[in-house]
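Undergrad: Would you be able to build a 3D model of this:
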Amino acid sequence: MRREDVAACERISSSAFHELDLRTHQRGWPEPSPRSEDRAARWRGRTEHLLDTDPDGCWVAEVDDELVGFVTSLVRELMWILASYAVRPASQGRGLGRVLLEAALHHGRGCLRGMLNASADPQALRRYVQAGFELHPHLLLTGRVERSLLPEVRHVREGVEADRDLLDSLDRRTRGAAHGPDHGVLMRELRLLVTDRASGSGYAYVDRTGSPVVLAATGRKAAAALTWEALAGSDPDTPVRIAHVSPANAWAVELAVAARLDVWSSGFLGLRRMKEPTPYIPHPTLL
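TA: Okay, the predicted model is just below:
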């Protein structure tokens, strides 16, 4: 992949995932809509970041000089992560996805562990299992927060650049590898909450709706405090979406039920040679 490919890759990603959302849409969910320009700009920014940090993990597929698919991946310490992966809908079923995934996996050939977030696409799931990944069902926790149910939260503060060492330490404890340079991207895009007490530490990146997008903590109590603080800042009229919650994170499901959020099954967490991280909520692409 080259830098001039990023815009075309974003369009393929948007088209492929919108088509998949339409195919897998569940009754009761909001109607799928194409990616907004704001989200598209953030996608391009994250992909350019990966081209800077992991150029050997980012590949495109061309047919007759036309870009029809791509994959982005990254290595952080001894972990390989699949960030994003799509083939144009009209070009699927021709083996391009398999070749792209093989190229990305080669980037992580020296890694001990691997992680990925997977949709419900059967072809992609088959490839992940063949590549040695175990699939763990994901949950989606969503709904409008009932304000009267919000508890008082103490000892959670706004995070700052000086917290980087703490964040990386929590990453290593929960998922086995630090986010390292990815924290710079996450800090630019999201609000950072931190708790750092003798009784427990943790951090959460929170989006504009008040939804935790990434969370790592030393225990359930710290994880719950960060999540409640995030939900307290949510818009009462906008549903929150806590996505990519694996079954090992029962604390998050219990909190969602207490907050009157709905619990749905949505996608999979793919893991290779590692246990489900907990307390942990992975980022959709940087995990």
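
Undergrad: going forward, measure contacts and count neighbours with C-alpha atoms only.
TA: Will do.

Undergrad: Helices of this protein, start to end?
TA: Secondary structure of the chain by DSSP state H: the helices cover 6-24, 37-53, 96-107, 122-130, 164-175, 182-189, 220-232, 250-258.

Undergrad: so which of these gets nearest residue 269?
TA: Closest of these to residue 269 is helix 122-130, at 10.4 Å (criterion: Cα to Cα).

Undergrad: Give me the contacts around that closest one.
TA: 97, 98, 118, 119, 135, 270 (Cα atoms under 8 Å, 6 or more residues apart in numbering).

Undergrad: closest to residue 61 among those?
TA: For those, the nearest to residue 61 is residue 97 (8.8 Å; Cα to Cα).

Undergrad: Give the burial count for residue 30, as a bare number.
TA: 8 (other Cα atoms under 10 Å).

Undergrad: ditto for residue 91
TA: For residue 91, using other Cα under 10 Å, the count is 13.

Undergrad: Might one say that it is in contact with residue 68?
TA: Yes: in this structure, residue 91 is within contact of residue 68 by Cα atoms under 8 Å, at 6.7 Å.

Undergrad: Out of the helices of the chain, which one sits most buried?
TA: helix 220-232 (a mean of 22; mean count of other Cα atoms under 10 Å).

Undergrad: Here is the second sequence; please produce its structure so I can put it next to the first one:
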Amino acid sequence: MTEADVPAAAKVGRDALNALYPVEFQPADDAAREAHRVRSEGRVGHLLRTDPDGAWVSVTEDGEVVGIALALVREGVWGLSLFGVRTGMQGQGIGGPLLNASLQTAEHARAAIILSSADPRAMRRYFRAGFALRPCLAAAGPINRSRIPSGLRSRAGDAGRDADTIAAASRHVRSAEHGPDVAAMLATGGELLVYEGRGWAVVRDGSPVIVAAFDDEAATDLLWSCFAAGRPGESVHVDFISQSNDWAAAVVLDMGLSLTPDGPVFTRGDLGPLAPYLPSGAYL
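TA: Predicted coordinates:
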């Protein structure tokens, strides 16, 4: 991938994911669609700069981008940030070479993680690449502020002042810090929350982008604080609630959200407990 590919590659990724999601989870107006575009291009551009060897596109003979794969490596942990082929062109031999190209940067990684969509073709590819699967749930529904408990201890964070807590909690849950990706989450509309010395989260419009903590109590407080940052009645979603994260299931049910099956998490190597943890779809 080159810088010139970023807008078209981001659009391929957006369209591929949007085709898999219910309409209520997609941008509803021009302003929301524009914000989504900016976030997606920010994600692609950020990872092209930090991990150029993991950034690949597939193009036609005319140079039109029809596929994208983005991978990152943080402290020896490899992650697949984005993988998509233009809608209507799947099954034509585009996805396999893309995924294999991004997997080259995983050859010397001690562990790896993929947050999968529910697309059967994607799940088959990840499993055949030697990854073990972990089933997940998702939750969605409106914020009911009357259900949010009082006395929450999480506060607005500062990426510089709270860097030690952020790095330590990330290493605890997935054995690698998030490093430059924290700034990228905040640059695209995320707000940082910190539970002093015990965990952190990024929230956007009341939905958690990521939650990482040392213990269930801190993680629970952080997730409630994400909901508290949203507007009453705003629709929120919580993705990739995996094994050993029952604390998150308890919170979303107490909020009155509905649980549904989600795409699985695929893992390889020693990633640590992956709990208490709600991973970032873009930055794992």
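
Undergrad: between the helices of structure 1, which gets nearest to residue 204 of structure 1?
TA: Short answer: helix 220-232, nearest of the helices of structure 1 by Cα to Cα, at 6.4 Å.

Undergrad: In structure 2, point out the residues matching the closest one.
TA: Here helix 220-232 of structure 1 aligns to structure 2 at residues 216-228, judged by TM-score structural alignment.

Undergrad: That stretch vs structure 1, average distance?
TA: Average distance, stretch 216-228 of structure 2 versus aligned residues of structure 1 after superposition (mean Cα distance after the TM-score superposition for structure 1): 1.1 Å.

Undergrad: Identify all contacting residues around that stretch.
TA: 143, 145, 148-149, 152-154, 193-195, 198-204, 206-208, 211-213, 236, 247-248, 251, 276-277.

Undergrad: again, 6 Å this time
TA: Outside of stretch 216-228 of structure 2, the residues within contact range by Cα atoms under 6 Å, 6 or more residues apart in numbering are 152, 154, 203, 206, 208, 213, 276.

Undergrad: Any idea how far that stretch is from the middle of the chain?
TA: Taking Cα atoms, centre = their mean, to the nearest Å, the mean C-alpha location of stretch 216-228 of structure 2 is offset from the chain mean by 18 Å.

Undergrad: show me the residues around the closest residue to residue 55 of structure 1 other than its chain neighbours that make contact.
TA: Closest residue in space to residue 55 of structure 1, ignoring its immediate chain neighbours: residue 1 at 7.4 Å, by Cα to Cα, 6 or more residues apart in numbering. Residue 1 of structure 1 makes contacts with 58, 59, 60, as judged by Cα under 6 Å, 6+ apart.

Undergrad: Residue in structure 2 paired with the second one?
TA: Residue mapping for residue 59 of structure 1 onto structure 2 gives residue 56, with TM-score structural alignment as the criterion.

Undergrad: Assess the claim that that match and residue 67 are in contact.
TA: No: Residue 56 of structure 2 is not in contact with residue 67 according to Cα atoms under 6 Å; the separation is 8.2 Å.

Undergrad: who's more crowded, the two?
TA: residue 67 (28 against 24).

Undergrad: Now the aligned partner of that one in structure 1. Nearest residue, chain neighbours left out?
TA: With TM-score structural alignment as the criterion, residue 67 of structure 2 lines up with residue 69 in structure 1. Once flanking residues are discounted, residue 69 of structure 1 sits nearest to residue 87: 4.0 Å by Cα to Cα, 6+ apart.

Undergrad: and that neighbour, how many neighbours?
TA: Using other Cα under 10 Å: residue 87 of structure 1 sits among 26 other residues.

Undergrad: now residue 240 of structure 1
TA: 23.

Undergrad: I'd guessed it sits against residue 145; true?
TA: No: in this structure, residue 240 of structure 1 is not within contact of residue 145 by Cα under 6 Å, at 7.4 Å.

Undergrad: got a list of what the match of residue 67 of structure 2 touches?
TA: Contacts of residue 69 of structure 1 (Cα under 6 Å, 6+ apart): 60, 61, 86, 87, 88.

Undergrad: Quick check: residue 97 of structure 1 vs residue 87 of structure 1, distance?
TA: For residue 97 of structure 1, the distance to residue 87 of structure 1 (Cα to Cα, to the nearest Å) stands at 6 Å.

Undergrad: and residue 44 of structure 2, what pairs with it in structure 1?
TA: Checking TM-score structural alignment: residue 44 of structure 2 goes with residue 47.

Undergrad: If you could redo that for residue 95 of structure 2, that was the one I meant.
TA: With TM-score structural alignment as the criterion, residue 95 of structure 2 matches residue 97.

Undergrad: Against residue 151 of structure 1, how distant is that match?
TA: Applying Cα to Cα to residue 97 of structure 1 and residue 151 of structure 1 gives a distance of 46 Å.

Undergrad: ok, now residue 120 of structure 1?
TA: 35 Å.

Undergrad: These two: who's more crowded?
TA: residue 120 (15 against 12).
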